[in-house]
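Asker: Predicted model and sequence below, questions to follow.
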Amino acid sequence: MANVTIWHNPRCSKSRNAAALLEEKGVEAEVVKYLDTPPSKEELKAVLKMLDISARELMRTKEAIYKELNLKEETDEEKLIEAMVENPKLIERPIVIKDGKAAIGRPIENIIDLLD
């Protein structure tokens, strides 16, 4: 099977469900605990391109740090990306990457579509 990576937060039920789905389907994925090993700016930009979404669309806007950093008012894409690199808790999860494509596992059907 193709190389598969999951940006995973073991404390998140959606992320655990995505990891279980990969295991169920026999997919050996590289697990990146992105809170412990945050993506670089370049990695984040590459994933945004694969997802074909803006930085804001990848952000967890209900996190306290989002409000603390006043990101709702921020319009500069680069600054939003930098905020996620510096505060990986802001990154929506889980993200599964396969063959140059990516999917956010909310809903989990996105991952099923990516794998098929």
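Answerer: That came in fine, so what should we check first?
Asker: contacts and neighbour counts: CA atoms only from here.
Answerer: OK.
Asker: for the chain, what spans make up the helices?
Answerer: 13-24, 41-51, 64-68, 77-86, 109-115 (DSSP state H).
Asker: Which one of the ones you listed lies nearest to Glu57?
Answerer: Closest to Glu57 of the helices of the chain, according to CA to CA: helix 41-51, at 9.1 Å.
Asker: Show me what that closest one is packed up against.
Answerer: Packing partners of helix 41-51 (3 or more CA pairs under 8 Å, 6 or more residues apart in numbering; DSSP states H and E): helix 77-86, strand 101-104.
Asker: Pick the most deeply packed of those.
Answerer: Counting by mean count of other CA atoms under 10 Å, strand 101-104 has the highest mean neighbour count of those, with a mean of 22.
Asker: For that strand, give me every contacting residue.
Answerer: Applying CA atoms under 8 Å, 6 or more residues apart in numbering, the external contacts of strand 101-104 come out as Val47, Met50, Leu51, Glu92, Arg93, Pro94, Ile95, Val96, Ile97, Asn110, Ile111, Leu114.
Asker: A further structure is provided below for comparison with the first:
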Amino acid sequence: MAESLFLQYPKCSTCRNAKKWLEAQGAEFEDRNIALQPPTKEELRDVLNKSGLDIKKLFNTSGQKYRELGLKDKLKTMSEEEMLDLLSSDGMLVKRPIFVHGGKATVGFKEAEFERVLS
């Protein structure tokens, strides 16, 4: 895996802004389209460990797929393994962008968080 991994969806304006921000900082990263190449269970577990986030924060709750599958209620009874299986099966279920650098990771785009991960 590259030193830094940037998982994003090209049609997502937040992802485009995050990518512009990273490029402006001169950051080098592996850029992956989350829809074409969803993160693996191991990558998702790594993001959880490095970000300290709750697994539910990895879900794209505003996505069409999330609503179609009725996940708001289903997640309450799912195990972490089941959630990781589901997230790794479809990149559109995953909140984006995801940025992993060194021992840190962040989900979604907040400049301050990206700065923290890059430092």
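Answerer: Right, received. Where do you want to start? Fair warning: this is a prediction, and the values are worked out from it, not measured in the lab.
Asker: that older thread, could you dump the helices and strands packed on helix 41-51 of the first structure into JSON lines with distance to Arg16 of the first structure added?
Answerer: Formatted as JSON lines, those follow (distance: least, CA to CA, whole Å):
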{"stretch": "helix 77-86", "distance to Arg16 of the first structure": "21"}
{"stretch": "strand 101-104", "distance to Arg16 of the first structure": "13"}
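Asker: Select, out of those, the one closest to Ser13 of the first structure.
Answerer: Closest among these, using CA to CA: strand 101-104, at 13.7 Å.
Asker: which part of the second structure lines up with the closest one?
Answerer: On the basis of TM-score structural alignment, strand 101-104 of the first structure is assigned to residues 104-107 in the second structure.
Asker: average distance between that stretch and the first structure?
Answerer: Compared with the first structure after fitting, stretch 104-107 of the second structure has a mean deviation of 1.1 Å; criterion: mean CA distance after the TM-score superposition for the first structure.
Asker: Identify the residues contacting the residue nearest the centre of the first structure.
Answerer: In the first structure, the residue lying closest to the centroid (CA atoms, centre = their mean) is Ile95, at 3.7 Å. Residues near Ile95 of the first structure by CA under 8 Å, 6+ apart: Ile6, Trp7, His8, Ala102, Ala103, Ile104, Gly105.
Asker: Let's see that with 7 Å instead.
Answerer: Neighbouring residues of Ile95 of the first structure by CA atoms under 7 Å, 6 or more residues apart in numbering: Ile6, Trp7, Ala102, Ala103, Ile104, Gly105.
Asker: now do Lys41 of the second structure
Answerer: Lys41 of the second structure neighbours (CA under 7 Å, 6+ apart): Leu84, Asp85, Ser88.
Asker: I appreciate the help and will end here.
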